[in-house]
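Peer 1: Pasted the sequence and its predicted model underneath.
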Amino acid sequence: MLKNSLYFFLLLIGVQLQAQPGWKLPTVQEPHFGKAVYRITSYGAVPDGYILNTKSIQEAIDACSQKGGGMVQVPSGLWLTGPIVLKSGVNLNLAAGATLLFTPDKSQYPLVKANWEGFPQMRNQSPISAENARNIAITGSGIIDGNGDAWRAVKKEKLTESQWKKRVASGGVLSEDGRIWMPSESYARGDALKDPGRITADKTGAFYASVKDFFRPNLLVLTSCDGVLLEGVTFQNSPAWCLHPLMSRNITMRNVVVKNPWYAQNGDGIDLESCSNVRIENSVFDVGDDALCMKSGRDADGRQRAMPTKDVVISGCTVYAAHGGFVVGSEMSGGVNNVYVSNCTFIGTDIGLRFKTTRGRGGIVENIFIRDIYMKDIPGDAILFDMYYMAKDPVPLEGEKAALPKVEQLPVNETTPQFRNIDIRNVYVNGAQRAVLLRGLPEMPVKDIRIHNAVFQSDNGVSIQDAAGIGFKNVKIFNRNTGPVVDVVNAQDIRFDGLLYNEQVPLLIRVSGSGSKALRFTNTPYHKTTKKLETAAGATVAAVSFQ
């Protein structure tokens, strides 16, 4: 049934995208495994949550791979373990009632050369990892728990008073301002430094060891793998990112649950980094940071790698707590293209569709097709394109302020990021702080964005700054506040066809800046607004046409 549904979804998208040159639907090859079964109990594993089973589980994985592959079976029970490495041909299968619990003892996680946000970095070994593996899987009905609370710092504003007192009483270290709890002195030393994990010739093993606790591992890291299946399992409580396929291809993820506490710093759901040929379907995310995130390396390192994330199909997913539901960036310096997202629901997610970058990244994000998205109770923007990402929570916490960026025009070069050619259709939003924010750079506008067939029930309407070639068609905006339905600053070639909005809105459109021009409204009932147009800061009435 799932394969048939996906086939018809791809067929439908293919019909709709025939007019888009260069768009090609991906083919994802799933792995296959031998029939041999290797039970971890045969290698001495004990399910009591006390005995460390690292050696037994790894021996079962190694034997399975060396003998041609098959299933490594984890029966029901509480299996305490240190980090394990998947090998080619191995399907790690967790039975119902099985919990693979990773030890909070950090001494069990050796420092290894790895990658973080696109940079070569020293990290603690991930609880589960694989490198250059072929045909690997994690399947079943069990739980994989990364014991992330032993690793993560926590902001005071993200806990209740009693939770905060309990956390402080447990030990650890407070930041100088008393607003952040850190698990150890080692973590605090690393937190005070800039890029302590970056691998450079001047850093010694003793230095890395002195800040070891700061190098939180991602729960699952799959590097340069081909043929990956994640199915049915719950991944939860990761120290940092939960699922991190890196420079891998032919990845299938279905019916997976990804859970992190909502306060989990860097507690992303899945980060596809420089990956290709990926299918994610019918999975649920309830996490502390971005949920479904597309990345491709950061700044010069990402541009040098030059491996975009591409050919990705996402369908039937649900996101609860997260900074963003479907997200691109901000580490997208190698580019992101050919991504197809459909039939996803975001409930209580800070931002729904979140595209973020900043100067210095470079990279091109293009050919993204999104349809049938349903949102409820979004605290921030339902749809956001922002080229001024400042690495802060998208919804300010108590005591924080969302400062406006400094707007200045700089030269265009390889460090200038680009968002272009993105098609969004059939979006229905019941509750958001703002319907849409499109904010480009003066030297590089957000370009060629189409939003068709959408209903936004939001506090505020649409805000557009430094954008070009933007089309809204059959869009309804029911904003609760008295500000303009559409607010435009230095944008051009903006088209609204069939815009509907509240009765007796005080102002339809406010236009600012001398760079605003070619703003067109058609098939729009202008009698519903008290005032149709207001101009400011050098904009003229000639910039807007009403038909």
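Peer 2: Yep, that arrived. Quick caveat, the model's predicted, so the values are computed rather than measured. Numbering: from 1, shown residues only.
Peer 1: From here on, just use CA atoms for contacts and neighbour counts.
Peer 2: OK.
Peer 1: Next, please give the residue ranges for the helices of the chain.
Peer 2: Here the chain has its helices, by DSSP state H, at 2-16, 54-66, 161-169, 185-191, 205-210, 299-305.
Peer 1: Turn those helices into a markdown table, columns for distance to Asp145 and mean neighbour count.
Peer 2: Output for those, formatted as a markdown table (distance: least, CA to CA, whole Å; neighbours: other CA atoms under 10 Å):
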| stretch | distance to Asp145 | mean neighbour count |
| --- | --- | --- |
| helix 2-16 | 27 | 13 |
| helix 54-66 | 14 | 20 |
| helix 161-169 | 20 | 13 |
| helix 185-191 | 21 | 19 |
| helix 205-210 | 25 | 13 |
| helix 299-305 | 30 | 20 |
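Peer 1: show me where the stretch 351-500 of the chain has strands.
Peer 2: Taking DSSP state E, counting those that start in this stretch, the strands of the stretch 351-500 of the chain run over residues 351-356, 364-386, 418-439, 446-458, 460-465, 467-479, 486-489, 492-501.
Peer 1: could you dump those to CSV with mean neighbour count?
Peer 2: Formatted as CSV, those follow (neighbours: other CA atoms under 10 Å):
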stretch, mean neighbour count
strand 351-356, 26
strand 364-386, 23
strand 418-439, 22
strand 446-458, 22
strand 460-465, 23
strand 467-479, 22
strand 486-489, 22
strand 492-501, 20
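Peer 1: Use this one as the comparison:
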Amino acid sequence: MNNNRRFFLKAFASSSLVGTAALMGCKSASVNTLLTPTDNNDWSAAEAIKKNIKVPQFPESAFNIVDFGAQSGGTFNNSHAIKKAILTCHQQGGGKVIIPEGVFYTGPIHLLSNVNLHLEKNAVLSFSTNPDDYLPAVFTRWEGLEMMGYSPLIYAYGQQNIAITGEGVLEGNANNTTWWPWKGPHKEKHWELQYQENGQLMDQKPARKQLMVDAENALPVTERIYADGAYLRPPFIQPYRCNNVLIEGVTIKNSPFWLVNPVLCNSVTVSGVTFSSHGPNSDGCDPESCNHVHIKDCTFDTGDDCIAIKSGRNADGRRVNTPSANIVIENCHMKEGHGGVVIGSEISGGVNNVYVQDCTMDSPHLERAIRIKTNSVRGGLIAHIRIRNVEVGTVKNAIVINFFYEEGDAGQFDPTVRDIVIDNLHCNNVLDKAFYLNGFERAPIKDFTIINSHFDNVAKQSIVKNITDFNVENVTLNNQSISAKQLLAESI
């Protein structure tokens, strides 16, 4: 790390006003009291969650970026014009900032309250791949750890009533030569490694390791400076501590890192979005420590988890201590990805009240349909998960709950995973296992129920260990009825 310490002071010295304001007491998003639905009324409670989400509304005023000096063509830097249009819209009470048809090159965009960034049909926002454009550093969360880092491509901190809408494309250009190689050497490498002039590899691993040390040692976030020289790639869209967020209709392509990552937000709607990015850590939608989230009618074709619900990592997640809660996912289609609907692994703040229904998944490159990943370093309470009416074509593993993810059993914070019901899950072609459920003997998975579900063309035997109150009813594997007792016996 010694050769990289320069990024600490350089980024700190130039921390943005947004980042500074974040540390000076901007109000956080309100967190509503968790719902506690009864078993007999689960899905009406899901409807109540949706009704309690406030979708932002905007005045009719429109602010076309061309009127502020923007030029299409993909080479002129429109950062100043877009910033001016957003500020004017905000100052005049809100409305739409219009991105018209054409290709508009830009650096990072910071949204303000009551602004709807609207991309018209055939509009493309093409984002710079020059890391210097994403300085000064801002207050952000990276893999569940708070820090000062590169600005997300679209960012907002402490704002109210914001949106990104329309039929246009958000192009991150990370499939070119800048962002993805920073992942460094990796088993899934499909990018050329990059080197500094002195021959040093541009690799996120040293800074990632040091950030984890800083967080475990409770180093103040103001001193966790991980921008220039750290090679920690920014997410595409990250509203942070915002209320009433809407992302609707757009296509998001080739993100440096996670695509949509709302953090500590209240009332988030993600609707009709197409997620298309096959780079490293190309998670689709990752609500993190958010309350009241509705993800609907979206298509995911990603290089990592399609949807991953998160709540902070390790000691830092426990310090912030805010779960993700009251989340409804419906009518989505998952293609490629590490997992269809995932909880974890940055899960130390916990997850409550998640409802998934009427989704489809299908790809030989989809590794898992439903997945919970944690360990005794992450910990966290994961409770009241309801899943129904999910149709899966081809998948590697159908249902995975793993307490030994990444660090394994190396900590002192046993996770609690309980109260899960899966109803009417059908997998046509399971390339590996129907079930991989593996808790701790001292802290087993609890109260897991699966009913009316069928797994066809299953290649391998399931593994089910360390689980209590395991209920299986009307479930078949390869057209043969299976019981909880049989699944447990097969795994002895």
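Peer 2: That came through, no problem. Predicted, not measured: the structure shown is a model, and the values here were computed from it.
Peer 1: before we move on, back to that, relative to Asn338 of the first structure, which of the helices of the first structure is closest?
Peer 2: Closest to Asn338 of the first structure of these, according to CA to CA: helix 2-16, at 11.8 Å.
Peer 1: one step back: could the strands of the stretch 351-500 of the first structure be laid out in JSON lines, adding distance to Pro245 of the first structure?
Peer 2: Below are the strands of the stretch 351-500 of the first structure laid out as JSON lines (distance: least, CA to CA, whole Å):
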{"stretch": "strand 351-356", "distance to Pro245 of the first structure": "20"}
{"stretch": "strand 364-386", "distance to Pro245 of the first structure": "19"}
{"stretch": "strand 418-439", "distance to Pro245 of the first structure": "23"}
{"stretch": "strand 446-458", "distance to Pro245 of the first structure": "28"}
{"stretch": "strand 460-465", "distance to Pro245 of the first structure": "34"}
{"stretch": "strand 467-479", "distance to Pro245 of the first structure": "33"}
{"stretch": "strand 486-489", "distance to Pro245 of the first structure": "39"}
{"stretch": "strand 492-501", "distance to Pro245 of the first structure": "38"}
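Peer 1: Any idea which of these gets closest to Ser88 of the first structure?
Peer 2: Per CA to CA, nearest to Ser88 of the first structure of the strands of the stretch 351-500 of the first structure: strand 364-386, 32.3 Å.
Peer 1: elements contacting the closest one?
Peer 2: With contacts taken as 3 or more CA pairs under 8 Å, 6 or more residues apart in numbering; DSSP states H and E, strand 364-386 of the first structure sits against strand 336-347, strand 351-356, strand 418-439.
Peer 1: between those, which gets nearest to Met253 of the first structure?
Peer 2: Here strand 336-347 is closest among those (CA to CA), at 14.1 Å.
Peer 1: Quick one: residues in contact with that closest one.
Peer 2: Here strand 336-347 of the first structure makes contact (CA atoms under 8 Å, 6 or more residues apart in numbering) with 23-25, 294-296, 308-321, 325, 328, 352, 363-378.
Peer 1: Would you check the span in the second structure matched by stretch 125-145 of the first structure?
Peer 2: Per TM-score structural alignment, the counterpart of stretch 125-145 of the first structure in the second structure is residues 151-171.
Peer 1: tell me how far the ends of that stretch are from each other?
Peer 2: Its first and final residues considered, stretch 151-171 of the second structure spans 16 Å by CA to CA, to the nearest Å.
Peer 1: Could you double-check that Val342 of the second structure lies in contact with Asp305?
Peer 2: Yes - if you go by CA atoms under 8 Å, Val342 of the second structure and Asp305 touch, sitting 6.9 Å apart.
Peer 1: what separates the residue positioned nearest the centre of the first structure from Pro239 of the first structure, distance-wise?
Peer 2: The residue lying closest to the centre of the first structure (CA atoms, centre = their mean) is Cys293, at 2.4 Å. Remark: distance between Cys293 of the first structure and Pro239 of the first structure (CA to CA) = 17 Å.
Peer 1: quick revisit: would you turn the helices and strands packed on strand 364-386 of the first structure into CSV with distance to Pro506 of the first structure?
Peer 2: Below are these laid out as CSV (distance: least, CA to CA, whole Å):
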stretch, distance to Pro506 of the first structure
strand 336-347, 30
strand 351-356, 27
strand 418-439, 17
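Peer 1: just to revisit the earlier point, what residues are up against the residue nearest to the centre of the first structure?
Peer 2: Cys293 of the first structure sits next to Asp268, Gly269, Ile270, Asp271, Leu272, Phe326, Val327, Val328, Gly329 when contact means CA under 8 Å, 6+ apart.
Peer 1: To which residue of the second structure is the second one aligned?
Peer 2: In the second structure, the residue paired with Gly269 of the first structure according to TM-score structural alignment is Gly284.
Peer 1: residue contacts, that match?
Peer 2: Per CA under 8 Å, 6+ apart, neighbours of Gly284 of the second structure: 258-260, 275-276, 300-302, 304-308.
Peer 1: Leaving out the residues flanking it, which one is nearest to it?
Peer 2: Spatial nearest neighbour of Gly284 of the second structure, chain neighbours left out: Cys306 (4.7 Å); criterion: CA to CA, 6 or more residues apart in numbering.
Peer 1: ok, the aligned residue in the first structure for that neighbour - how many residues close by?
Peer 2: Aligned by TM-score structural alignment, Cys306 of the second structure pairs with Ala291 of the first structure. Around Ala291 of the first structure there are 30 other residues, counting by other CA atoms under 10 Å.
Peer 1: Fine by me, we can end here.
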